[in-house]
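In: how would this look folded up:
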Amino acid sequence: MGFFLEVLIGGLLAGVLYSLVALGFVLIFKASGVFNFAQGAMVLTAALALVRTLDIAQKEWHWPFWLALVAGFLFAAFVMAIIAWASERLVLRKLVNQEGIILFMATIGMTFFIEGLAQTVFGADVYPLNIGLPKEPIFILESVFDGGILVNELDIWAAVIAGLLVAGLALFFQRTRIGRALRAVADDHAAAQSVGIPLNQIWFIVWLVAGLVALAAGAVWGSKLGVQFSLTLLALKALPVLILGGFTSVPGAIIGGLIIGAGEKLAEVFLGPMMGGGIEIWFAYVLALLFLLVRPQGLFGERIIERV
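Out: Have a look, this model is predicted:
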């Protein structure tokens, strides 16, 4: 029983890391109806800006760690603001009221541009990132199970960060004037404009918030894996999370991540030996495919009814 719980908890904590990336997708889709394929590139760019600023401030300017860390996060947030402004001004503003597939294709183009520009400016090497979060494994529930259950402290901190983000974003969408405007824009661009909602400002705000979420995800994933090109592939792993949780639900991104994380870990450990291993690579996508057949809008997604 102890080993099962160890695998389950490890999977749940890994799922929280997937959810951090999925949150950025949900924000933009909820506010604009656009699936932002560039979210993975934004995670990489934010992490690169953070780690390179941190390295320069410590090694060349000899700043203390805490001051270098603050400067790194501020500069990375500034880079995300520039990306949000450029995305709205140069891409989204030109495509108002266009079909969703056109906007989706535009974000694919943005992905390669942002990714290439980030690696040109900040470098394409693998950079270790230390933001002060503990990374050592610890044992919990030692009084209940013999030897305890092994967990990673970094994963626990990631769960705390994700929980705070979800709570903050839920309040932002439900309780603030800007949040209600975001939901109105998502329902109908033209109708939102007709009642005086500034579409351009709303899109800038939501892309900025998504960029800050990408910064949080990049900081955690960069601390875990190092800042490297493969961070952009997190966009692909976030897709099954969105399918399960729903493209418009902030809590759904967390629930979907937990299901995917726990499911793939349990399948790899308990079914892998019988099936030859490698289940963790494809389990999430097969589960998402099966889920689409039963509930295509996701667990918490809004059911869309079109009258013709």
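
In: going forward, measure contacts and count neighbours with C-alpha atoms only.
Out: Noted.

In: can you give me the strands in the stretch 51-200 of the chain?
Out: In order along the chain, the stretch 51-200 of the chain carries the following strands (DSSP state E, counting those that start in this stretch): 137-140, 149-152.

In: which residues are in contact with the last one?
Out: Put plainly, it is strand 149-152. Applying CA atoms under 8 Å, 6 or more residues apart in numbering, the external contacts of strand 149-152 come out as 2-3, 5-6, 9-10, 135-142.

In: one more to line up against the first:
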Amino acid sequence: MDFLYNFFISPFVQIADSPLFFVEVLTGGLLSGVMYSLVALGFVLIFKASGVFNFAQGAMVLFAALFFAGFIDKGVPWWGSLILTIGVMVLLAMTIERVVLRPLVNQPHIILFMATIGVTYFLDGFGQTVWGSSVRVLDIGLPQTPLEIGGVLVNKFDIIAAVVAGSLVAVLAVFFQKTRVGRALRAVADDHQAALSVGIPLKTIWAIVWTVAGLVGLVAGVMWGSKLGVQFSLAMVALKALPVLILGGFTSVPGAIIGGLIIGAGEKVAEVYWADAIGGGIEDWFAYMLALVFLLFRPQGLFGDKIIERV
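Out: Next comes the predicted model:
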């Protein structure tokens, strides 16, 4: 009986007793979800262009954060470090396209997926070789102090992250829907051979999309590095992006944001209000359980293309 009370009744009693605290928890969860969405955006970009889940996106986030923090440690101003890191990520994208992807054109998607696993371990090892494995504190002047809005405390850093992520979503949505390159990306994802037959340069398209994904990874790396410190566990953030993609849809840029908001808000509320019923650590597994439920009822996600099979 105690479990049933703590699970079904106690959370609503607590919310009724302190509605402002609930709004504060919910707001913090939504803003944290935006941080997950930043990582998920990189996955969506690669999947839209190749139809392949890019296992290396988490490593790209870490790779970008390592170089950005490393350049700052060498005395380079943050804006100079940003320019240098952008150059590194563009070079990385060109190298991946030339060395890894180009020889695998028209290969099954599982082959490309395995190739991204290889890229993951290379980036982890190369980054550790160049910059070492110690945790780096990344401070680019973003405020970490709370801001009170209508009696609700909100972290200023989370607000800035939300604005940055929202701007990225808007730009990428226009890029995919309104530009020739965006339409070519969707054509390449549907059929590599057909795209080549109508004159779409596959190697150029892949280089562009990996470059954009790398820049998104740079933004995510700077944000996560500023919040948690630049450390190799940042690559594990990619695992939390997977439930985000399942909820929002692997091919939807806005879905990455909506999925992130649902995951962020859900896990924060569950951690605060269901801890007595289930125990601690809900934040670690709640996202995956929610994703499992979505897989059972809507495997394509909220914004994914509905799968129609004709017999």
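
In: ok, back up a step: now, among the contacts of strand 149-152 of the first structure, which is nearest to residue 100 of the first structure?
Out: residue 10 (36.9 Å; CA to CA).

In: distance of the counterpart of residue 98 of the first structure in the second structure from residue 101 of the second structure?
Out: When the second structure is aligned by TM-score structural alignment, residue 98 of the first structure is paired with residue 107. The spacing between residue 107 of the second structure and residue 101 of the second structure, counted by CA to CA, to the nearest Å, is 10 Å.

In: of these two, who's got more company?
Out: Using other CA atoms under 10 Å as the criterion, residue 107 of the second structure and residue 101 rank with residue 101 on top: 20 against 11.

In: any idea which residue sits dead centre in the second structure?
Out: In the second structure, the residue lying closest to the centroid (CA atoms, centre = their mean) is residue 39, at 1.5 Å.

In: in ChimeraX, select just the buried ones from the contacts of strand 149-152 of the first structure.
Out: Command for ChimeraX that selects the buried part of these, burial taken from 16 or more other CA atoms under 10 Å:
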select :2,6,9,10
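
In: ok, back up a step: could the strands of the stretch 51-200 of the first structure go into TSV alongside distance to residue 81 of the first structure?
Out: Shown next, in TSV, are the strands of the stretch 51-200 of the first structure (distance: least, CA to CA, whole Å):
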stretch	distance to residue 81 of the first structure
strand 137-140	35
strand 149-152	32
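
In: closest one to residue 308 of the first structure among the ones you listed?
Out: Each of the strands of the stretch 51-200 of the first structure has some distance to residue 308 of the first structure by CA to CA; the shortest is strand 149-152, at 52.6 Å.

In: residue range for that closest one in the second structure?
Out: Under the alignment (TM-score structural alignment), strand 149-152 of the first structure falls on residues 152-155 in the second structure.

In: mean shift between that stretch and the first structure?
Out: Compared with the first structure after fitting, stretch 152-155 of the second structure has a mean deviation of 1.2 Å; criterion: mean CA distance after the TM-score superposition for the first structure.

In: which residues are in contact with the alignment partner in the first structure of residue 88 of the second structure?
Out: In the first structure, residue 88 of the second structure lines up with residue 79, judged by TM-score structural alignment. For residue 79 of the first structure, the contact set (CA under 8 Å, 6+ apart) comprises 46, 49.

In: mind listing the helices for the stretch 101-250 of the second structure?
Out: Remark: helices assigned in the stretch 101-250 of the second structure by DSSP state H, counting those that start in this stretch are 109-131, 156-178, 180-190, 192-197, 202-228, 237-248.

In: out of the ones you listed, which is the most enclosed?
Out: Of these, the one with the most neighbours on average (mean count of other CA atoms under 10 Å) is helix 237-248, at a mean of 26.
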